[in-house]
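Asker: Quick one: sequence and predicted model below, then my questions.
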Amino acid sequence: MSELLLKYLPEKAIPLVKEILTEHPIYIKIVNNRRTKHGDFKRFSNGNFQITLNNNLNKFQFLLTLIHEIAHFITYKKYQNSKPHGLEWKQNFQHLMLPFLQPSIFPENILPHLANYLKNPKASTGSDVNLTYALKQYDEMSGKNFIFELAHGSIFKFNNKNYKKGSIRRTCFECVELQSKKTYLFNKNAEVLYLKNDNE
């Protein structure tokens, strides 16, 4: 395991990660932040494998993403044609994560949400609002909010456009882009820059 990888991990998790990577060695590359994903697993045409992880993740999100991607690697080696986030991946991910579910590794405000998420893990931790919010508390201050934290009618900026927060529709908020007046759906845990409350 590279020395570079060590600085991104919770200290108490390092021996467990080393154990996994000794059994399942794979090239891991740290890359600049990508807006659409925390990490990924790739198989190249020459038969090599690679995991990439964003360099801006806090230690707990980084660890969770790393194990998520290693589970893809192990699942591919065993089954090859299984669905990317199918039953085989879920079982491997759960098996790998179980030893990490301890308060010496994850803070106690994350553990119950992480345990609940792992009962039926999805393609992205972002699908679990409670877990996402708990993990977010350990990010460096970005000045941004989750959209669900904003009051109805709040004006916010997202991708250099201004929107007004509207009503919730199932798991998303209807928001109006102020210039075009078009309505867009935002996931509850979308990160946005709060500007003001239009109702004030």
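Answerer: Yep, that arrived.
Asker: make it CA atoms for all contacts and neighbour counts henceforth
Answerer: OK.
Asker: Measure how buried residue 20 is and give me the count.
Answerer: 15 (other C-alpha atoms under 10 Å).
Asker: Tell me if I am right that it is in a strand.
Answerer: No - read with DSSP: H, G, I helix; E, B strand; the rest coil, residue 20 is helix and lies in no strand.
Asker: Distance of it relative to residue 1?
Answerer: 10 Å (C-alpha to C-alpha, to the nearest Å).
Asker: Over to residue 108?
Answerer: Shown here: residue 108 relative to residue 1, a distance of 27 Å by C-alpha to C-alpha.
Asker: Identify the residue nearest the residue most central in space within the chain in space, chain neighbours excluded?
Answerer: Central residue of the chain (C-alpha atoms, centre = their mean): residue 125, 4.5 Å from the mean position. Leaving aside its sequence neighbours, residue 125 sits nearest to residue 132 (C-alpha to C-alpha, 6 or more residues apart in numbering; 6.5 Å).
Asker: next, the one to line up against it:
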Amino acid sequence: MDKVKVLERYLPPEAAPLISRWIDYFKCEFKISRNRNSKFGDYRAPYAGKGHRISVNYDLNPYAFLVTTVHEFAHLHTWNEHKHKAKPHGAEWKNNFKRMMQPFFEKDIFPADIKHAISNYLDNPAASSCSDLNLYRSLRKYDTPKEADVHTVEKLPHKTIFKLKDGRIFRKEDKLRKRYKCVELSTKRVYLFSPVAEVEVVQQQ
């Protein structure tokens, strides 16, 4: 099947032709991946006879898919220019990310709220779009509605009992700077959760 047609299923359609050209130009293996809770996408540099490889989670909304795709291609471009001499999210990557996002701004692909959040994020891009909560929340507005029992940690009352997809059960405790302390009930170990981590409520206090 035509690469642009496949990409149009996951990206805003106007963005698909340029991403398709990047895949060809950079000779990149581009994989649409299963959901990974720990990350939206991944870039792997050439190694052991394999070329550039990028994967992006299949279940992202089109705008989140595009932001993640540009993020990973910026890694690829930075590796081509600097190899291992550049830090993963250092100045070189930040400059490439800004430049590579520009065509999509010019095409006016993003809604105003996402464009504003991306502009703020691009002033100093972080390691992950998940780590910029303003951008993450803006992107999430365009997700398919979640099941009724799925909530973000920040919305839960103090001491709420919740569980993850893997079945582990936690109790929400106090906020510590940007994250929430949560106690795993079976081990009594304390973990730090992102405010926007999605969980299922077991029991509210």
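Answerer: Arrived safely, thanks for sending. What you see is a predicted model, and the numbers here were worked out from it, not measured in a lab.
Asker: ok, back up a step: which ones are touching the residue nearest to residue 125 of the first structure?
Answerer: 125, 126, 189 (C-alpha atoms under 8 Å, 6 or more residues apart in numbering).
Asker: do residue 154 of the first structure as well
Answerer: The neighbours of residue 154 of the first structure, taking C-alpha under 8 Å, 6+ apart as the test, are 164, 165, 194, 195, 196, 197, 198, 199.
Asker: show me where the second structure has helices.
Answerer: Secondary structure of the second structure by DSSP state H: the helices cover 3-8, 16-25, 62-82, 91-106, 112-122, 133-140.
Asker: In the second structure, which residues correspond to the strand ranked longest in the first structure?
Answerer: Looking across the first structure with DSSP state E, the single longest strand is strand 161-169. Using TM-score structural alignment, strand 161-169 of the first structure lines up with residues 168-176 of the second structure.
Asker: again, but for stretch 188-197 of the first structure
Answerer: Stretch 188-197 of the first structure maps onto residues 195-204 of the second structure, going by TM-score structural alignment.
Asker: in that stretch, what's buried?
Answerer: Across stretch 195-204 of the second structure, burial judged by 16 or more other C-alpha atoms under 10 Å covers 195, 196, 198, 199, 200, 201.
Asker: Now do the contacts for the closest residue to the third one other than its chain neighbours.
Answerer: Think residue 198 of the second structure. Nearest residue to residue 198 of the second structure in three dimensions, chain neighbours excluded: residue 152, at 4.5 Å (C-alpha to C-alpha, 6+ apart). The contact partners of residue 152 of the second structure, by C-alpha under 8 Å, 6+ apart, come to 195, 196, 197, 198, 199.
Asker: What's the match for residue 152 of the second structure in the first structure?
Answerer: Superposed on the first structure with TM-score structural alignment, residue 152 of the second structure falls opposite residue 146.
Asker: And that match, how far from residue 66 of the first structure?
Answerer: Taken as C-alpha to C-alpha, the span from residue 146 of the first structure to residue 66 of the first structure is 24 Å.
Asker: returning to that earlier point: with residue 161 of the second structure as the reference, name the closest of the helices of the second structure.
Answerer: helix 133-140 (23.3 Å; C-alpha to C-alpha).
Asker: whereabouts in the first structure does that closest one align?
Answerer: Going by TM-score structural alignment, helix 133-140 of the second structure sits over residues 129-136 in the first structure.
Asker: The matching stretch vs the second structure - mean distance after superposition?
Answerer: With mean C-alpha distance after the TM-score superposition for the first structure, stretch 129-136 of the first structure departs from the second structure by a mean of 1.3 Å once superposed.
Asker: Pull out the buried positions in that stretch.
Answerer: So, applying 16+ other C-alpha under 10 Å, buried residues of stretch 129-136 of the first structure: 129, 130, 131, 132, 134, 135, 136.
Asker: for those, which one is nearest residue 178 of the first structure?
Answerer: residue 129 (26.3 Å).
Asker: Contact partners for the nearest residue to that closest one once chain neighbours are set aside?
Answerer: Distances taken as C-alpha to C-alpha, 6+ apart place residue 189 nearest to residue 129 of the first structure, at 6.0 Å, with adjacent residues excluded. When contacts are counted by C-alpha under 8 Å, 6+ apart, residue 189 of the first structure touches 126, 129, 132, 133, 146, 147, 148.
Asker: Rebuild these as JSON lines, extending it with distance to residue 34 of the first structure.
Answerer: Below are those laid out as JSON lines (distance: C-alpha to C-alpha, whole Å):
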{"residue": "126", "distance to residue 34 of the first structure": "14"}
{"residue": "129", "distance to residue 34 of the first structure": "20"}
{"residue": "132", "distance to residue 34 of the first structure": "17"}
{"residue": "133", "distance to residue 34 of the first structure": "19"}
{"residue": "146", "distance to residue 34 of the first structure": "18"}
{"residue": "147", "distance to residue 34 of the first structure": "20"}
{"residue": "148", "distance to residue 34 of the first structure": "22"}
